[in-house]
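Q: sequence unknown, structure follows:
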């Protein structure tokens, strides 16, 4: 699939990985719909010019995501929604039992899974339904879904039960979804980033962030959002990438 001339829906697009991906696709001649709960997504879309429009919405909402998908189809000039790069999500930390012997919050666990996993399923189901109506390419391709997992899906740390479980669910959906949607010519992939320079990382103390960067074998630094964007672009343009998860982590294995 070409980036140029096609329309992509990007969630979590107000900043970080989503914003960098939007910039990359617009630079490659694509059209983008930027979706985020933050009002700042409007300014982000404006900064990208006529090829970008904004949509404020919650990824766990049926109605909001239907509107986002419909807007992308509307912006496509009859070509349909070509791809989704789903970057929206939350980080959560909470031990099963705290120092005082109190159990973890069930509400907090449910919230993390609802946003990171059920929110992913929500956008997948609505976007793929829209993509089935697209005219196939010469390869028979109608669209591509790119989800954001995390290395925590494989190397979860202490206190990451909720986050790791939610991202492991994203990984677990990739292959069965790809198999199911293959009949429609729709590919499904996931990117599992390591430690990246994003607003989420700002929630971690500087000392901890420096320790994480030092733990990366090479390059010995935090990942840059543009490097995630480059991987998303590669998945879009390489039709053989399907049903799998790409670790984008500089070789780090969390302890």
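A: Sure thing, it's come through. The shown structure was predicted, so the numbers you read here are calculated from the model rather than taken from an experiment.
Q: going forward, measure contacts and count neighbours with C-alpha atoms only.
A: Will do.
Q: and residue 119, how far from residue 34?
A: Per CA to CA, to the nearest Å, residue 119 is found 16 Å from residue 34.
Q: neighbour count winner among the two?
A: residue 34 (27 against 21; other CA atoms under 10 Å).
Q: could you pull up the residues touching residue 174?
A: 188, 189, 190, 243, 244, 245 (CA atoms under 8 Å, 6 or more residues apart in numbering).
Q: which parts of the longest helix along the chain are buried?
A: Ranked by residue count and defined by DSSP state H, the top helix of the chain is helix 161-181. By neighbour count on 16 or more other CA atoms under 10 Å, the buried set for helix 161-181 is 161-175, 177-178, 181.
Q: alongside the first one, take a look at this:
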């Protein structure tokens, strides 16, 4: 049985190849999260054993993205609800414990299947008369919205999330095909402007919401993106070990290195590729 009062597990679904990001996630999550929020806390890797403050490390083994997550949900997590994060989503503002307690209670009472907690203009919403700490609990207009299946911060009913994890889907395919499946299924999906994802403004009709959270995704195609710059500045204000990590992040960012420290392969132009093939064949 889940140890959480509200039967919720917060999972950080990480891959071993992004180990370079773990330290940054841990630092900013510990700085801005309130561990009094009643969840079971899991940091999920593939095969690497890691110690992340406040989390239990669970492992899925290697495999396709969807298969790894499905294994964890079926075999490692007992809670009925999943608050989903990834390791490249770094918090940048304190969170509101009361908001999450009220959210968990409402979702448990209503049996909702999916509540998106990140603002994005890909969603079109319909206001309801429900509010949590000033945030409107809006309903997604499925026909007008994109990315009904997404891997941003979302509270899921576990069995419903499992149903969206078809075998051998990588993340992008799961979002793309999963969205098509959900549009066909047309379930009730809710949206709350709680997290300003990458600084996105609110999209719902709220009533002076309290203590809105924020996070930025610092990774794109296995390299650091521009969002990491502000985090580097904050790390440079810390102790020696944080400054060392900041320097490593800066080096990766400046040189467009992958999270494994390698130069990112350049994609060869298709016409150049054909020309080289033709000349080689001719020669």
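A: Thanks, I have the structure now. Model, not experiment: these values are computed from the prediction.
Q: can you pull the TM-score for these?
A: The TM-score (TM-score structural alignment, normalised by the length of structure 1) is 0.35; 138 aligned residues with a CA RMSD of 5.3 Å.
Q: switch the contacts of residue 174 of structure 1 over to CSV; also include distance to residue 231 of structure 1 and secondary structure.
A: Formatted as CSV, the contacts of residue 174 of structure 1 follow (distance: CA to CA, whole Å; DSSP: H, G, I helix; E, B strand; the rest coil):
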residue, distance to residue 231 of structure 1, secondary structure
188, 14, strand
189, 11, strand
190, 10, strand
243, 15, coil
244, 13, strand
245, 11, strand
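Q: and residue 171 of structure 2, how close does it get to residue 118 of structure 2?
A: Distance from residue 171 of structure 2 to residue 118 of structure 2, by CA to CA: 18 Å.
Q: can you check residue 91 of structure 2 too?
A: Per CA to CA, residue 91 of structure 2 is found 12 Å from residue 118 of structure 2.
Q: more crowded one of those two?
A: Remark: of residue 91 of structure 2 and residue 118, residue 91 carries more neighbours, 27 against 24, as counted by other CA under 10 Å.
Q: give me every residue that touches the more buried one.
A: 25, 28, 29, 32, 33, 213, 214, 215, 216 are the contacts of residue 91 of structure 2 under CA under 8 Å, 6+ apart.
Q: gap between the residue nearest to residue 85 of structure 2 when sequence neighbours are not counted and residue 223 of structure 2?
A: Nearest residue to residue 85 of structure 2 in three dimensions, chain neighbours excluded: residue 12, at 4.6 Å (CA to CA, 6 or more residues apart in numbering). Using CA to CA, residue 12 of structure 2 is found at 19 Å from residue 223 of structure 2.
Q: need the residues that contact the helix or strand hosting residue 275 of structure 2.
A: Secondary structure from DSSP states H and E places residue 275 of structure 2 in helix 270-282. Helix 270-282 of structure 2 is contacted from outside by no residue at all, using CA under 8 Å, 6+ apart.
Q: would you mark the buried spots in it?
A: Per 16+ other CA under 10 Å, helix 270-282 of structure 2 contains no buried residues.
Q: residue ranges for the strands of structure 1, please.
A: All strands of structure 1, identified by DSSP state E, fall at 7-11, 31-36, 52-56, 81-86, 143-148, 186-193, 244-248.
Q: turn the ones you listed into CSV, including distance to residue 64 of structure 1.
A: Converted to CSV, these look like this (distance: least, CA to CA, whole Å):
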stretch, distance to residue 64 of structure 1
strand 7-11, 12
strand 31-36, 10
strand 52-56, 8
strand 81-86, 14
strand 143-148, 18
strand 186-193, 22
strand 244-248, 27
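Q: look up how far residue 273 of structure 2 lies from residue 282 of structure 2.
A: 14 Å.
Q: coming back round to it: OK, contacts around the residue nearest to residue 85 of structure 2?
A: Residue 12 of structure 2 neighbours (CA under 8 Å, 6+ apart): 42, 43, 44, 84, 85, 86, 87.
Q: nearest to residue 104 of structure 2, of those?
A: Minimum distance to residue 104 of structure 2 across the contacts of residue 12 of structure 2 is 13.5 Å, recorded for residue 84 (CA to CA).
Q: next, the closest one: secondary structure please.
A: Classification of residue 84 of structure 2 by DSSP: H, G, I helix; E, B strand; the rest coil places it in strand.
Q: my guess is it meets residue 161, correct?
A: No. Using CA atoms under 8 Å, residue 84 of structure 2 is not in contact with residue 161; the gap is 10.2 Å.
Q: how about the strands of the stretch 1-150 of structure 2, start to end?
A: 8-13, 40-45, 56-59, 81-86, 89-91, 114-118, 125-126, 131-132, 135-136, 138-140 (DSSP state E, counting those that start in this stretch).
Q: so which of those comes closest to residue 75 of structure 2?
A: strand 56-59 (10.1 Å).
Q: which other helices and strands does the closest one contact?
A: Secondary-structure packing of strand 56-59 of structure 2 (3 or more CA pairs under 8 Å, 6 or more residues apart in numbering; DSSP states H and E): strand 40-45.
Q: what is the strand it packs on packed up against?
A: Right, strand 40-45 of structure 2 is packed against strand 8-13, strand 56-59 by 3+ CA pairs under 8 Å, 6+ apart.
Q: ok and the longest one relative to strand 81-86, angle-wise?
A: Same thing as strand 8-13 of structure 2. When axes from the mean of the first three to the mean of the last three CA atoms, to 10 degrees is applied, the directions of strand 8-13 of structure 2 and strand 81-86 differ by 20 degrees.
Q: what about the helices in the stretch 101-250 of structure 2?
A: Under the criterion DSSP state H, counting those that start in this stretch, helices of the stretch 101-250 of structure 2 are mapped to 158-163, 171-185, 228-235, 240-254.
Q: hmm, back to that, which one of the contacts of residue 91 of structure 2 is nearest to residue 254 of structure 2?
A: residue 216 (18.8 Å).
Q: so that closest one touches residue 197, yeah?
A: Yes. Using CA under 8 Å, residue 216 of structure 2 is in contact with residue 197, at 5.8 Å.
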